[in-house]
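In: Have a look at this prediction, sequence included:
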Amino acid sequence: MRSPWADRHRGSVTAEFAVVLPAVLVVLTLCLGAVQVVGQQVRLTDAAGSAARLLARGESPARAAGLVDGLGLHATVAAEPVGEFVCARLSAPSGFAPFAAAGLTLGARSCALAGLP
């Protein structure tokens, strides 16, 4: 014998799951995208340091841009002399498409003492 209560609530778990699942997937996707963007920022910061050291040794900005492109970062490189330092400023759009569509641009800057080998 089945209770009338069980018949009234039959399928409610399935309906609740169908409502909650898309929201959970969106939140999970955004969290994974944020992790990807943080990883890209770390790589960009490391590349800025390498580019600044190249520029400080007297290499051309084109060579520093080649180094950055060789690392797989599609970033723009700008050299900035600041006193006795040479700074490299890198900027790149987010590698995660939804964030890039929203206009998220990542940037990194690093400086090195000019003229050292």
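Out: Okay, I see it.
In: CA atoms for contacts and neighbours, from now on please.
Out: Fine.
In: what's next to the one helix or strand residue 64 maps to, contact-wise?
Out: Taking DSSP states H and E as the criterion, the element that holds residue 64 is helix 61-70. For helix 61-70, the external contacting residues (CA atoms under 8 Å, 6 or more residues apart in numbering) are 47, 51-52, 54-55, 74-79.
In: Hmm, residue 55 and residue 86 touching each other?
Out: Yes - proximity of residue 86 to residue 55 meets the contact threshold set by CA atoms under 8 Å, at 6.6 Å.
In: between the two, who's got more neighbours?
Out: residue 55 (27 against 23; other CA atoms under 10 Å).
In: tell me what the helix or strand where that one lies is packed against?
Out: Element membership for residue 55 (DSSP H and E) is helix 12-56. For helix 12-56, the packing partners by 3 or more CA pairs under 8 Å, 6 or more residues apart in numbering; DSSP states H and E come out as helix 61-70, strand 85-93, strand 105-113.
In: and the angle from the longest one to strand 85-93?
Out: Looking back up the chat, that one is helix 61-70. 40 degrees (axes from the mean of the first three to the mean of the last three CA atoms, to 10 degrees).
In: try this one next to it:
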Amino acid sequence: MEPVEINAGGWYLRALRADERVDDRPALADGSITDPDHVQRSHAAWKSDEQYTWAVCQPNTGELLAEVLLTPDGEEAVLTGWARDGHDDALESGSAAVTRFAEGALGFTVRR
């Protein structure tokens, strides 16, 4: 599957990026994710349906505030994530939006 963007009201969820316009790697480092290939692996996981990853972003700037991951496991999917300091609200809202998408559009039962 190709990455799916989600508008979650006060937050915008999109695929991770590391290109000439947006580089999420410095924000990912705040979550102790320092692997330089994390973004590339995230895109590969989308295409192979192994895991779906969203950057939960501030809609005006596109700054990554949290990351939500959905890992399929049969008819279920496991939801995990983390937030940068002070942005637990972004993680909570992003997780709720991904849960609705996973259950409504993909037919998964989501567990945390």
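Out: Okay, I see it. The structure displayed is predicted, hence computed values, not measured ones.
In: what's the TM-score here?
Out: For this chain pair, the superposition-based TM-score is 0.28 by TM-score structural alignment, normalised by the length of structure 2; 60 aligned residues with a CA RMSD of 4.8 Å.
In: Return the set of buried residues in the helix holding residue 64 of structure 1.
Out: Neighbour-count burial for helix 61-70 of structure 1, counted by 16 or more other CA atoms under 10 Å, picks out 61, 64-65, 67-68.
In: Check which element follows that helix along the chain.
Out: strand 76-82.
In: who does that following strand touch, helix- and strand-wise?
Out: Secondary elements touching strand 76-82 of structure 1 (3+ CA pairs under 8 Å, 6+ apart): helix 61-70, strand 85-93.
In: I'd like to know which of those lies nearest to residue 112 of structure 1.
Out: strand 85-93 (5.4 Å; CA to CA).
In: mind checking how far the closest one is from the chain centre?
Out: Taking CA atoms, centre = their mean, to the nearest Å, one finds strand 85-93 of structure 1 lying 15 Å from the centre of the chain it belongs to.
In: could you give the angle of it to strand 105-113?
Out: Using the same axes, to 10 degrees: strand 85-93 of structure 1 against strand 105-113 is 170 degrees.
In: what's the lengthiest helix in structure 2 in contact with?
Out: Ranked by residue count and defined by DSSP state H, the top helix of structure 2 is helix 88-104. For helix 88-104 of structure 2, the external contacting residues (CA under 8 Å, 6+ apart) are 6, 8, 11, 13, 56-57, 65-68, 70, 77, 79, 81-83, 108-110.
In: In strands only, show me those.
Out: Judged by DSSP state E, the contacts of helix 88-104 of structure 2 include 6, 8, 11, 13, 56-57, 65-68, 70, 77, 79, 81-83, 109-110 as members of strands.
In: Tell me the buried residues in the longest helix of structure 2?
Out: 90-95, 97-100, 102.
In: Find the residue at the geometric middle of structure 1.
Out: By CA atoms, centre = their mean, structure 1 has its centre lying nearest to residue 37, at 2.3 Å.
In: my read: residue 79 of structure 1 touches residue 87, true?
Out: Yes - using CA under 8 Å, residue 79 of structure 1 and residue 87 qualify as a contacting pair, with a distance of 5.7 Å.
In: Neighbour count for these two, which is higher?
Out: More crowded of residue 79 of structure 1 and residue 87, by other CA under 10 Å: residue 87, with 25 against 19.
In: what about residue 35 of structure 1, distance to residue 56 of structure 1?
Out: 32 Å (CA to CA, to the nearest Å).
In: contacting residues for residue 55 of structure 1?
Out: Per CA under 8 Å, 6+ apart, neighbours of residue 55 of structure 1: 61, 64, 79, 86-88, 114.
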